[in-house]
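**Student:** quick one: sequence plus predicted model below, questions after.
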Amino acid sequence: MEFDLNLLPVALAIYEERSVSRAAQKLGMSQPTVSVALNKLRVALGDPLFVRTSHGMEPTPRAASLITPTKDILQRINAEVLSSTAFDPAVTTRKFTFALSDIGEMTILPKLMERFGAEAPFASVSSLNLPPEEISAALESGEIDLAIGYFPDLKHRNFFQQRLFSHSFICLLNASHPLKQNRISMKEFLKLGHAVIKAEGRSQELVEQLLEKKKIQRRIVLSTPHYMTIPFIIASTELIVTVPYAVGESFAKLTNIRLVEPPLEIPHFDLKQHWHRRFNKDGPNMWLRSIIVELFGE
């Protein structure tokens, strides 16, 4: 017969109070409920456990032998299961893992690492560039803590999301390019050779879908899965490329590149942080989300 561990607090309360009624009051239970629990204990252990005397309910030797292990069990449950220890970033050695595209790494990681150095100096960060179809399983398993970026597929009820900021798109040209206007015409856009990025991230799809919908066919000279090669290529050729604005702004600060408005309105998109509901109340995950929204939320 399985023993009901829920009966142990009743035995401990009666032992300490030497009274069923006072034990019931201490436990916040009715006296009949405590009496029923005591009877269950007696049947389960084959011993009267507590005997009424002139000094109250005195324990039998069998009951007395229960008290020390019962206290140990209840203390461990309170300390290891029921207590909520606050997460302290200053001492944690935890590794935090993100799903980030290389765009995300450029816009997120520099500020984030600076913040980690100040608040969580012993923690580490890992960035994974996963295919979109693998991100949901990685969030669910805890392989990654947060997915930050444009992930329109993460809409299942098991996922939470929080908007950080909105992105637009911009075109990049060599700073010495013969075209000098701040907005390129559709005629010139179609005339120029294009570099096209086909990365794991989903944001670039918005540009491709819009051009396909409007039946706009560019002259594609270069197709690459990597953003990081783009500034060097654009700076040394007369190609044009269309990228998220924050990426273009970063590239323009680093090398011989200038920003040019595209010839058509491209839809904005929201960058969000996503996490699985398993970790919604997890202390480290909650701290991490608060840092992200503080640094990058509009």
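**Tutor:** Okay, I see it.
**Student:** switch to C-alpha atoms for all contacts and neighbour counts from now on
**Tutor:** Fine.
**Student:** for stretch 51-58, buried residues please.
**Tutor:** 57-58 (16 or more other C-alpha atoms under 10 Å).
**Student:** and stretch 281-292, by the same measure?
**Tutor:** Applying 16+ other C-alpha under 10 Å to stretch 281-292 flags 284-285, 288-289, 292 as buried.
**Student:** gap between that stretch and the chain center?
**Tutor:** In terms of C-alpha atoms, centre = their mean, to the nearest Å, the centre of stretch 281-292 is found 7 Å from the chain centre.
**Student:** contacting residues around that stretch?
**Tutor:** The contact list for stretch 281-292 (C-alpha atoms under 8 Å, 6 or more residues apart in numbering) reads 86-87, 89, 112, 145, 273, 279-280.
**Student:** distance of the residue positioned nearest the centre of the chain relative to residue 160?
**Tutor:** Centroid-nearest residue in the chain, with C-alpha atoms, centre = their mean: residue 146, separated by 3.2 Å. Residue 146 is 10 Å from residue 160, where distance means C-alpha to C-alpha, to the nearest Å.
**Student:** between these two, which contacts overlap?
**Tutor:** Common contacts of residue 146 and residue 160 (C-alpha under 8 Å, 6+ apart): 274-275.
**Student:** tell me the SS of residue 122?
**Tutor:** coil (DSSP: H, G, I helix; E, B strand; the rest coil).
**Student:** now it. Nearest residue, chain neighbours left out?
**Tutor:** residue 93 (5.0 Å; C-alpha to C-alpha, 6 or more residues apart in numbering).
**Student:** thought that neighbour was touching residue 124?
**Tutor:** Yes - using C-alpha atoms under 8 Å, residue 93 is in contact with residue 124, at 7.1 Å.
**Student:** second one coming, line it up with the first:
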Amino acid sequence: MELSDIDLNLLVLFQQLMVERRVSKVADNLGLTQPAVSNALAKLRRIFGDELFLRTSGGMVPTPFAEQLGESVGYALGMIHSGLNQRTQFTPATLKRTITIGMTDIGEIVFLPALLERLGREAPGVTLNTVRNNAAHLREDMEAGKVDLAIGLLPQLKAGFFQRRLFRQRYVCLFRKGHALDRPKLLLSDYKAAEHLVIVSAGTGHGKVDELIQKAGIDRLVRLSVPHFVSVGHILQSTALVATVPERLALKLVEPFGLVVRTHPVKLPDAPISVFWHAKVHREPVNQWLRSMVFELFGGDGPPGAGLA
């Protein structure tokens, strides 16, 4: 098939269907009637010889062929959009818009204070919004321009996305000061004997840490499991539990909650934390400025916990 065989507007409509999954929503987005969208979909079906989208109670579900085609179409349209808008100029001080970043609750604790402070000085008209980077539709929302950046360990963002590593994150043990384990070095035998707080962070790279500990033959006594990291400081502050957490989060919690960080006695691989953005905004000035700010504030593998036991 040649490019001259298909109308670019049909591919735009196809991409909208991949993101929205509803004919009515696509019609509203593109300023078309629902019959016009249905007719365009019928043309696409004839061109590609595939149903492309199947109607279900939950909306239009793409076929396997549409999923495969969607990666290439999304990337191509993104590059075209980027090329058409690369000359756009802006001044951060006068910028007025909402920026949305995908991150975990760890990211909100580690990144947001410094990022908000910088935005307040350089771009006071910017409002910051966060969404979970393990959300089911993160990929589609980034393709549609609803999410500007995502930060974390996100292997699902491949074709059509750029990424740059911020740092490699190691895991440490965290518990309250005065704990029975509050000694210069945490031994593996002490770790095994302790009662543990486990954070079941489903859908993120952090969730794999517990699997690795189990594979190492470590049978922990888990006293409490929680689905997020936000409550970790409060829980450890008033209990004798021990938690395995990312180092940068641990160092943020030490002073406010009176905690102690120790090198983990189990050999765990570092987790690469990266920034991801879609090809459509690769040359978009606001996104370039935002990425540069994130890299400057948080990039580098420097030893944030130098001197840990």
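**Tutor:** Received the coordinates, thanks. These figures come from a predicted structure and were not determined experimentally.
**Student:** TM-score of the superposition?
**Tutor:** The TM-score (TM-score structural alignment, normalised by the length of structure 1) is 0.69; 217 aligned residues with a C-alpha RMSD of 1.7 Å.
**Student:** make TSV out of the contacts of stretch 281-292 of structure 1 and add secondary structure.
**Tutor:** TSV is the format used below for the contacts of stretch 281-292 of structure 1 (three-state DSSP):
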residue	secondary structure
86	coil
87	coil
89	coil
112	helix
145	coil
273	strand
279	helix
280	coil
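**Student:** quick one: which of those residues is nearest to residue 186 of structure 1?
**Tutor:** residue 273 (34.8 Å; C-alpha to C-alpha).
**Student:** how about stretch 18-32 of structure 2, which residues of structure 1 does it hit?
**Tutor:** Following TM-score structural alignment, stretch 18-32 of structure 2 has no partner segment in structure 1.
**Student:** what do you get for stretch 212-219 of structure 2?
**Tutor:** Here stretch 212-219 of structure 2 aligns to structure 1 at residues 210-217, judged by TM-score structural alignment.
**Student:** would you map the helices across the stretch 51-200 of structure 2?
**Tutor:** Using DSSP state H, counting those that start in this stretch, the helices of the stretch 51-200 of structure 2 run over residues 64-85, 105-122, 138-143, 188-193.
**Student:** right, and those helices - which one's nearest residue 237 of structure 2?
**Tutor:** helix 105-122 (17.0 Å).
**Student:** flag every buried residue along the closest one.
**Tutor:** Going by neighbour count (16+ other C-alpha under 10 Å), the buried part of helix 105-122 of structure 2 is 105-111, 115-116, 119.
**Student:** likewise stretch 204-212 of structure 1?
**Tutor:** Residues 204, 207 are the ones in stretch 204-212 of structure 1 that count as buried (16+ other C-alpha under 10 Å).
**Student:** how close does that stretch sit to structure 2?
**Tutor:** Mean deviation of stretch 204-212 of structure 1 relative to structure 2 after superposition (mean C-alpha distance after the TM-score superposition for structure 1): 2.0 Å.
**Student:** find the nearest non-adjacent residue to residue 71 of structure 1, please.
**Tutor:** Nearest non-adjacent residue to residue 71 of structure 1 (C-alpha to C-alpha, 6+ apart): residue 12, at 7.6 Å.
**Student:** contact partners for that neighbour?
**Tutor:** Applying C-alpha under 8 Å, 6+ apart, we find residue 12 of structure 1 in contact with 67, 70-71.
**Student:** select only the buried ones of these in PyMOL?
**Tutor:** Buried residues within those, by 16+ other C-alpha under 10 Å, are selected in PyMOL with:
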select buried, resi 67+70
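**Student:** residue range for stretch 112-123 of structure 2 in structure 1?
**Tutor:** So stretch 112-123 of structure 2 sits over residues 109-120 in structure 1, by TM-score structural alignment.
**Student:** what lies in contact with the matching stretch?
**Tutor:** The contact list for stretch 109-120 of structure 1, computed with C-alpha under 8 Å, 6+ apart, reads 89-92, 123, 292, 295.
**Student:** can we see that at 10 Å?
**Tutor:** Residues outside stretch 109-120 of structure 1 that contact it (C-alpha atoms under 10 Å, 6 or more residues apart in numbering) are 88-94, 100, 102-103, 105, 121-125, 127, 288, 291-292, 295-296.
**Student:** only the buried subset of the residues you listed, as a ChimeraX command please.
**Tutor:** Those of these that count as buried under 16+ other C-alpha under 10 Å are selected in ChimeraX with:
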select :89,100,102,103,105,121,123,127,288,292,296
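**Student:** and the residue nearest to residue 122 of structure 1, what pairs with it in structure 2?
**Tutor:** So, by TM-score structural alignment, residue 93 of structure 1 is matched to residue 96.
**Student:** assumed the residue nearest to residue 71 of structure 1 was part of a helix.
**Tutor:** Yes - assignment of residue 12 of structure 1 by three-state DSSP places it within a helix.
**Student:** would you check that residue 55 of structure 2 makes contact with residue 38?
**Tutor:** No - if you go by C-alpha atoms under 10 Å, residue 55 of structure 2 and residue 38 don't touch, sitting 11.8 Å apart.
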